[in-house]
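Colleague: Kindly return the folded structure for what I paste below:
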Amino acid sequence: MSAVWKYFKINEDNPRIADCKLCSAKLSRGGTKISSYNTSNLIKHLKLKHKSEHGEFTAIGSSSSTQQSTLQQTFARREKLSRDNPRAVQITEALTQFIILDDQPLSIVENMGFHQFLNVLEPKYDIPSRHYITDIILPKIHDTVKKHINIMLQKDIKAISFTTDIWSSSVSPLSLISLTAQWIDGEFSLHQVMLHATKFEGSHTGQAIANILEEMLQTWAIPKSSVHVVVRDSAKNMIKGMEVAGLPSISCVAHTLQLAVSEGLLSQRSIADAVGVGRRIIGHFKHSNLAYSRLQDIQIQLGQPVRRLQQDVQTRWNSTFYMLKSLIEQKRALGVYVSEYELPATIIANQWNLMEKMVNILAPFEEMTRQVSCSDAFASDVIPAVTVLQKVLAKVDEDQGIKTMKSTLLAALQKRFSDTERNPLYCIATLLDPRYKDSFFCNSDTSREAKEMLVLELQNIFEETIESEQHEEPASKRPHRDQPGTSLDSLFAEIAGEGSSTSESSAPKAATIQLEAYLGEITVPRSEKPLKYWAVHKVRFPTLAKMAQKYLSAPCSSVESERLFSLASNVLTDSRNRLMAEHAEMLLFLKKNLPLTFKK
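Modeller: Sure, this is the predicted structure:
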């Protein structure tokens, strides 16, 4: 807008007239149409009648550039930014990060709507081709993130724990084997990174698994001596692969619970029949929108919340638990439905009763599975989890059917976890967890043996810290705060209060002084974080803290690898089913690790 309007305003009654603010004179704006309006009369009026204001107006006009742009300047404004222009580089990197983090197909850069969107945001930006992003930008960002991970791995790390798993795509003929790493730094912060999701060709033999794992470790220059443990599933080829590679390994506790529940409960004929009927009914609704619409109408009529029935996955027992629970919640609605419409199967009264008993028995297992599947669950959680579940199943029940179910499930649980309390990794990790210590072992003998394992480990590193140990202050007592948050927390608190806190090891006294002081304290509440405890108490118990840094680095499940492959199913989709293996791994690597490079 011209600066002359500082002295004029448009007439309220006639927009073709401008009123002078200085003398109230009415002046024509120069035409009858908006397109012909101008300010010539207004400027002339200022020059003739208000010379001082005209001089002010002229000064304002000269200070702002009113010169017409040259042809060269006009073309320069229309030119696209070059690829090496800082602004273009910034946009291209942000665009690639958007594709990576939000699981967008690389072909999005070819879509008309996306072109229009970016053209509005930055008309001068020339959108690169998918091949330029794949061949130039992705490797560039990958190298940057890889260097960042390498720097992280070069810091003072006592031990690194890993998870691994094998996954096959349902949309392309591609199998991937994963390797994720986690460790605890000197400040007792937990770090988790993905190292590989490598293409796995040929037969999945133990030797092949061993070879590819060794290659992946060599890529990152990680010596086997730094490997604390590898968490894997219970498949024979995976166990064999670890043995051939000479890597210490443990089974994923979530997979082991799956096998225990499947063998001890779901394999029973009457239960398998009831579950099978439930699957057929839910399958009917899954494949018929009309049937689901009718069921929703019935739910509304009964005043129930409108919810869909959940289909289970036979390889995950907890999904069967959720399926049975959803059926029981819709028992009334299904009863009304079957009275009006047909179903492929009918749940009889005995089967309803059986399902309700199963849900009650499996509820603690489902809760425990969720807890051990958390990203911050440690190997120290395994022995306490098994002890609590055994105690739940050992409780006497008057119902003979429930009693039988519990006994068979207890036998399967004891069979699958029979060696847990003889495994040094589980035993030492449990002792070094301030929430558990020596309270959750099945008897005093196993508790004593676990402490002897820990003392032997202490002796190996005690010499280098003995000087500092002599000046340590005596351990202070900490009050136990009972803060039950779930149905199982009260049992954890009860067992923790029953345990003995004295060590009768015959090992040298010097090696046990820290251990005795540490075990002499009451366990901290289960709601507290063990790493937070050690970050505070590493000065009081320096030798034990070093061991905690090593043993608590081990996860108790391979959930990190499973979550990685959940991401893989988003990367390899129907719209990206031709993605090459190396590009898929690159996208997964960046999807998982790129946020680690962002400034907090």
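Colleague: use CA for all of it now, contacts and neighbours both
Modeller: OK.
Colleague: what number of residues lie near residue 468?
Modeller: By the criterion of other C-alpha atoms under 10 Å, residue 468 has 13 neighbours.
Colleague: what's downstream of the helix or strand hosting it, the next helix or strand?
Modeller: Using DSSP states H and E, residue 468 sits in helix 466-469. Using DSSP H and E, the helix or strand that follows helix 466-469 towards the C-terminus is helix 489-498.
Colleague: just checking, what packs against whichever helix or strand comes after that next one?
Modeller: Using DSSP H and E, the helix or strand that follows helix 489-498 in sequence is helix 509-519. Identification of packing neighbours for helix 509-519 by 3 or more C-alpha pairs under 8 Å, 6 or more residues apart in numbering; DSSP states H and E yields helix 444-462, helix 542-551.
Colleague: Give me whichever of the ones you listed is most buried.
Modeller: Each of the helices and strands packed on helix 509-519 was assessed for mean neighbour count using mean count of other C-alpha atoms under 10 Å. The highest is helix 542-551, with a mean of 23.
Colleague: chain center to it: distance?
Modeller: Here the centre of helix 542-551 is set off from its chain's centre by 26 Å, with C-alpha atoms, centre = their mean, to the nearest Å.
Colleague: and what of stretch 412-429?
Modeller: On C-alpha atoms, centre = their mean, the centre of stretch 412-429 falls 27 Å from that of its chain.
Colleague: Span of that stretch from start to end?
Modeller: 24 Å (C-alpha to C-alpha, to the nearest Å).
Colleague: ok, and what's touching it?
Modeller: 256-257, 259-261, 263-264, 379-380, 382-383, 386, 390, 441, 446, 450-451, 453-454, 548, 551-552 (C-alpha atoms under 8 Å, 6 or more residues apart in numbering).
Colleague: rewinding a little: name the surrounding residues that touch the helix holding residue 468.
Modeller: Counting by C-alpha under 8 Å, 6+ apart, 541-542 sit against helix 466-469.
Colleague: Let's compare: structure for the following, please.
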Amino acid sequence: MIENMLLDWKIKKENLSEITTDNASNMKKAFELFPCVWFPCFGHNLNLAISKVLKIPRVESATRACRHLFQGFSRSWKCKRELQKKQAELNIPEHSLIHDVVTRWGSTFEMISRFLEQQQAICDRSTWHLMPKDTDITVLEKLSQLLCPLLDFTDVLASEKQVTLTSLNPVLEHNNNEILQDQEEDCALTKQMKAVIREDLLMQRRYPEEIKNVLNISSFVDPRFKGSFAENLDDTVKACSDEAMALASHPDTEDPLASTTQSSVRTSSTTTKKSLSGLLQQITSAKKNRSQASAHEMPSIQERIDSEIKLYVSLPAISADSDPLAWWKAHVEDIPMLSQVARKYHGFPATSVPSERVFSASGHIISPHRSRLSTENVNMLTFLHCNMN
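Modeller: Sure thing, here's the model as predicted:
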């Protein structure tokens, strides 16, 4: 089926560089025979790790109590009315209660956050029998403190308009060394929850050598990080050099230096006047361009790649909030070979969330009032929805 879809879009299987899916065994098996790197979705990896935290008995009991409380409010219009009165009296944001979806930890976090926000308004004599115990509330507070920063990273890495995979190495290192690192003030439960996530997100477990190599190269060609987050900088530089050589040797890859020279020759020839002086100027300009081209052709491709990497490393890193794509656009003529590597790796997504958004968009397009749309029209409307600003 996948190969048929590629044929429909006229995409050659050999031209695929990377495929990001969730960690389902059928997904992994489906792409084993593809000549590209299969990358596990970071969001799914994190979801699996946090799901194990939510199965810790104390955590599971606390979240279940919160869930039952919210279900009680959803079934009683009197409780909803009293909640609105309490919110107004206590000057608490008049937010409705959120129910979680057990397969999505983000919804569980939102449910817990809403409970902690509305705790004073919810605590009423008529609902005391539904309220979680004090020990459960303490567990919910500790869980919320742990999950809050992790949710921020998940949302950022699910972006469709920004480079995401290049940031995964810094995010994983920050998670392990900062967010999931045990602190003196942490209670035993917090340390247990951190240990569960930390162990499940280990690079050796979730990311084999081939994938770690992709992560190292992608972060290296990001001018915000360069070699700051590479496990072994020398090995990463060597892998990046090999990748640049492979792209330069690919028959579909055009030599950026040659194309620049040819375009300059064409530009100069079209702008000169059809006169003797203009023809002489064109002749001398062409001779100068040939001399420059021959001078550029003297070093081998490997030497050009090595010199570009040295130049790239010597340039100062840009700020973390800068756009790496804009930086490469400004430096593509100075570092043409390495820019091809950046162009390839900057397009890899860190999560499979964008593809899931496509299915959500289709669900909004097809409704009971629009149930007779043809398959072709649904595909076109979905395409327009996802690609028009």
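Colleague: wait, which of the helices and strands packed on helix 509-519 of the first structure is closest to residue 367 of the first structure?
Modeller: For those, the distance to residue 367 of the first structure is smallest for helix 542-551, at 24.5 Å, taking C-alpha to C-alpha.
Colleague: helices or strands next to the helix or strand following that closest one in the packing?
Modeller: Moving toward the C-terminus from helix 542-551 of the first structure, the next helix or strand (DSSP H and E) is helix 559-571. Judged by 3+ C-alpha pairs under 8 Å, 6+ apart, helix 559-571 of the first structure is in contact with strand 175-184, helix 581-593.
Colleague: Please report how far the aligned partner of residue 589 of the first structure in the second structure lies from residue 24 of the second structure.
Modeller: Alignment note: residue 589 of the first structure maps to residue 383 in the second structure; criterion TM-score structural alignment. Counting by C-alpha to C-alpha, the separation of residue 383 of the second structure from residue 24 of the second structure is 26 Å.
Colleague: ok, the two, which is more surrounded?
Modeller: Between residue 383 of the second structure and residue 24, counted using other C-alpha under 10 Å, residue 383 has the larger neighbour count: 14 against 10.
Colleague: Report back the residue of the second structure that's furthest from centre.
Modeller: residue 276 (58.3 Å; C-alpha atoms, centre = their mean).
Colleague: To which residue of the first structure is that residue aligned?
Modeller: Using TM-score structural alignment, residue 276 of the second structure lines up with nothing in the first structure.
Colleague: with the first structure superposed, average distance for whichever helix in the second structure runs longest?
Modeller: As assigned by DSSP state H, the longest helix anywhere in the second structure is helix 134-157. Mean deviation of helix 134-157 of the second structure relative to the first structure after superposition (mean C-alpha distance after the TM-score superposition for the first structure): 0.9 Å.
Colleague: Find me the equivalent region of the helix or strand just after that helix in the first structure.
Modeller: Counting by DSSP H and E, the element after helix 134-157 of the second structure in chain order, helix or strand, is helix 168-174. The alignment of helix 168-174 of the second structure onto the first structure (TM-score structural alignment) covers residues 382-388.
Colleague: and that stretch, how far from the second structure on average?
Modeller: Mean deviation of stretch 382-388 of the first structure from its aligned counterpart in the second structure after superposition (mean C-alpha distance after the TM-score superposition for the first structure): 1.1 Å.
Colleague: any residues touching that stretch, and which ones?
Modeller: Residues contacting stretch 382-388 of the first structure (C-alpha under 8 Å, 6+ apart): 253, 368, 372, 413, 417, 420-421, 426-427, 430, 436, 440-442, 488, 491-492, 556.
Colleague: After alignment, which residue of the second structure pairs with residue 550 of the first structure?
Modeller: Matched to the second structure by TM-score structural alignment, residue 550 of the first structure sits across from residue 344.
Colleague: distance of the residue lying closest to its match once chain neighbours are set aside from residue 37 of the second structure?
Modeller: Once flanking residues are discounted, residue 344 of the second structure sits nearest to residue 17: 7.7 Å by C-alpha to C-alpha, 6 or more residues apart in numbering. Taking C-alpha to C-alpha as the measure, residue 17 of the second structure falls 6 Å from residue 37 of the second structure.
Colleague: what about residue 109 of the second structure, how many residues close to it?
Modeller: Residues near residue 109 of the second structure, counting by other C-alpha under 10 Å, number 22.
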